[in-house]
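**Q** Just a sequence and a predicted model for now, questions to come.
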Amino acid sequence: MGYLEGLFSLEGRNALVTGGSSGIGKAIARALARAGASVVVVARREAELKAAVDELTEAGCRAAWVSGDLATRAGVRTVAEEAAGVFGEPDILVNSAGINIRPPLSELTDEDWDRTMAVNLEAPFLLGQRFGPRMAERGYGRIIHVTSQQAHRAFVQSGAYGVSKGGLESLARSQAEAWSPYGVTVNTLVPGFVMTPLNERLSSDPVKVAALAERTMVGRNGLAGDFEGAAVFLSSPASAYVTGQALFVDGGLSVH
C-alpha cells in the first residue's frame, strides 16, 4: 500500500450516511464509497435513494440503501438495525440528514420545534448511542456531523434550525470526550451557503445568492462536491488525532 492509500484509504470500512440521497450527504456518500468504504445510504424517499445507490454501484462501488423516518425514536432505531444488517456494523457514521423549518421565531410552533430537534439533533444522538460504543470496543470509529453557520451565528432566520445545529456541535464534543480515548473521533463539518435542495428558499433568489457569494473569500457559494475531500479525511486514519473539532468548509465566509 502506498503512502496516500495508507493515510486515506477506507478499504474494508463500513459507512452509514444519513441524508445521503441528495446534497452534501450524497456527495459524502460518493466520496466514501470511491475511497473504498461499503456505504449504506439512509433517507426517506425511495426513488432518490435508489437513484443515488445505482450511481455508486454503476461506478463499481459497494453501496445499498435503507429508507426510514428519522423524526421518531422508533424510526431511528429501525433504520439503525436495518443499516447495520447490510454490510455489518458501521465504522463511519455521517449525520447529514436535516430539515430546514425557519419561520420567524415569533411564528415558530411547538410542532416545528419538536420536529427540527428530532431530525437534526435527537437522531444523531440516538445513532451515536447505538454505534459509538461498539466502535470504541473495536478500537476504530469516525463520527461526522454536518452542522451549519447558524451553529455559530444568527442570520437568515436561524430559529430552531440554528439551535439544533448548535446543539449538534456540543453533542460532537461530548461524544469525542466519551469515545476518543478508544479510537473514535467525532467532528463536525460546517458548510457556508451551499446550493442544495435544503437551501432552495434562498438559492431561488439571485440577489441573495450573489450577496452570500460576496461574503466568502473565494468569491462563490459552496457546492456539494466541496465536502468530499474533508469527509474522506475525517473518515480516514489520517484524522486519528483530530477530534471534537468543527471544520469550516465555507470558502472563508465565517472569517470574512
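**A** Received, thanks.
**Q** Please count neighbours and contacts with C-alpha atoms only from this point.
**A** Fine.
**Q** what's stretch 82-90 in contact with?
**A** By C-alpha atoms under 8 Å, 6 or more residues apart in numbering, the surrounding residues in contact with stretch 82-90 are 13, 14, 15, 16, 38, 40, 42, 64, 65, 66, 131, 135.
**Q** For this protein, which strand extends over the most residues?
**A** Across the chain, the strand with the greatest residue count (assigned by DSSP state E) is strand 184-191.
**Q** quick one: contacts of it?
**A** Contacts of strand 184-191 from elsewhere in the structure, counted by C-alpha under 8 Å, 6+ apart, are 132, 135-136, 139-149, 169, 172-173, 175-176, 179-180, 222, 230-231, 234, 239-250.
**Q** another one to put next to it:
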Amino acid sequence: MWNLHRKKILITGGTRGIGHATVIETLKLGAQVLFTARSKTEVASFEQELQEQGLPATGLAGDMADAQRRQEISNWINAHWGVLDVLVNNAGMNIRKPTLEFTVQEYQKILEVNLIAPFELSRSLHHLLVQAKHPAIVNIASVAGFLDVQTGSPYAMSKAALIQQTKSLAAEWAKDGIRVNALSPWFTETSLTEALLLNEAKLQDVLSRTPLQRVARAEEMAAIIAFLAMDHSSYIAGQNIIADGGMSATALLTPVI
C-alpha cells in the first residue's frame, strides 16, 4: 500500500517548486499524472524532461483561475480516465507589498488563484472523484494561513481561507468518500520564495526562527502530499499538516540555562 499504483492524479501548478517535485514523486510511486501550469513552454519542457527520465506524464497549459480552462481539464479527465483519484490544488501566487499599496486587481487575483480556483476545481471534479475507490484532495496552504510571516495580507488571507475550506469540505464530502486535507509549508526552496531567500538578512531571520536551522526542500513537501494521497492515510481527513521545521512549536529558540 506504500505506493500510488494506478492512482490517477491531477496536480495544478506542476512545473515549479512543490508541484514539480510532487509530479516526480507521484510518478515514481506508480501514479498516472496530469499536471497543469500557465506557461505552454514550461509544460512542454517538463513533459520532455519526464519522458527522458522514463516517467511520462501529460501536461495541460492554462490558468486554473479561468473557468473555461477548468472545464477543459474536467473534460480531458472524463474523456481519458473517466475517474480521478487525487486532486492536488497546488497552483498559487503572491505579491509581497504593504497592504495599503495593493490595487484591487492585485489582491483579487491572489484570492482568485489561491482560494477560488481550488474551490471551483474541487467542485467541478467532484463527480469524477466520487467514481474513485479512495478519492482524496490535498490543498497546499501555508503557515501564513495562521501566523503572520510577512508574506503580505492577501496571501495570508487566501491561505487561511483555504485551510478552512479544507475542513469544511472534509466534513461535507466525507459521506461521498472523499478525504480532504491541507499541507502548510514554512519557507521552502521554490520560485515563490527565491528572491526573499537570496536576501541574506531575510534568510538568517527565517533560520533563526526554525529549530531545524534550514529551509525545506520541495521534495520533502512532495513526500507528505504523496502520503496524503495514499490509501495508507485513509483515516486522515480535515487536517492541516504543518511542515515547518519546528517553527510554530517554539516560543524561545535560545536555550534556558
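**A** Nice, I can see it. As the structure is a prediction and not an experimental result, all values here were calculated from the model.
**Q** Quick TM-score on the pair, please.
**A** The pair, once superposed, lands on a TM-score of 0.91 when counted by TM-score structural alignment, normalised by the length of the first structure; 250 aligned residues with a C-alpha RMSD of 1.6 Å.
**Q** picking up where we left off before, can I get the contacts of stretch 82-90 of the first structure in TSV including secondary structure and distance to residue 99 of the first structure?
**A** What follows is the contacts of stretch 82-90 of the first structure, written out as TSV (DSSP: H, G, I helix; E, B strand; the rest coil; distance: C-alpha to C-alpha, whole Å):
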residue	secondary structure	distance to residue 99 of the first structure
13	coil	28
14	strand	25
15	strand	22
16	strand	19
38	strand	26
40	strand	20
42	strand	14
64	strand	23
65	strand	20
66	strand	18
131	helix	23
135	helix	27
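**Q** Just name the closest of those residues to residue 204 of the first structure, please.
**A** Within the contacts of stretch 82-90 of the first structure, the smallest distance to residue 204 of the first structure is 26.6 Å, found for residue 42 (C-alpha to C-alpha).
**Q** and whatever residue of the second structure lines up with the closest one, how many neighbours does it have?
**A** Counting by TM-score structural alignment, residue 42 of the first structure lines up with residue 36 in the second structure. Using other C-alpha atoms under 10 Å as the criterion, residue 36 of the second structure is surrounded by 25 other residues.
**Q** swap in the one 4 residues further on?
**A** Per other C-alpha under 10 Å, the neighbour tally for residue 40 of the second structure reads 14.
**Q** In space, what's closest to it - neighbours in sequence excluded?
**A** Taking C-alpha to C-alpha, 6 or more residues apart in numbering as the measure, residue 40 of the second structure lies nearest to residue 61, with 5.1 Å between them; neighbours along the chain are not counted.
**Q** residues contacting the alignment partner in the first structure of the one you found?
**A** In the first structure, the residue matched to residue 61 of the second structure (TM-score structural alignment) is residue 67. Contacts for residue 67 of the first structure were tallied using C-alpha under 8 Å, 6+ apart; they are 42, 43, 44, 45, 46, 49, 79.
**Q** ok, of those residues, which come out buried?
**A** Of all the contacts of residue 67 of the first structure considered here, the ones buried according to neighbour count by 16 or more other C-alpha atoms under 10 Å are 42, 43, 44, 49, 79.
**Q** Next step: those residues restricted to helices.
**A** Assignment to helices by DSSP state H places the following of these there: 49, 79.
**Q** Looking for the alignment partner of residue 3 of the first structure in the second structure.
**A** In the second structure, no position corresponding to residue 3 of the first structure is assigned, as judged by TM-score structural alignment.
**Q** measure residue 3 of the first structure to residue 17 of the first structure for me?
**A** Counting by C-alpha to C-alpha, to the nearest Å, the gap from residue 3 of the first structure to residue 17 of the first structure is 27 Å.
**Q** Who has more neighbours out of these two?
**A** More neighbours sit around residue 17 than around the other of residue 3 of the first structure and residue 17, counting by other C-alpha under 10 Å; the figures are 28 against 8.
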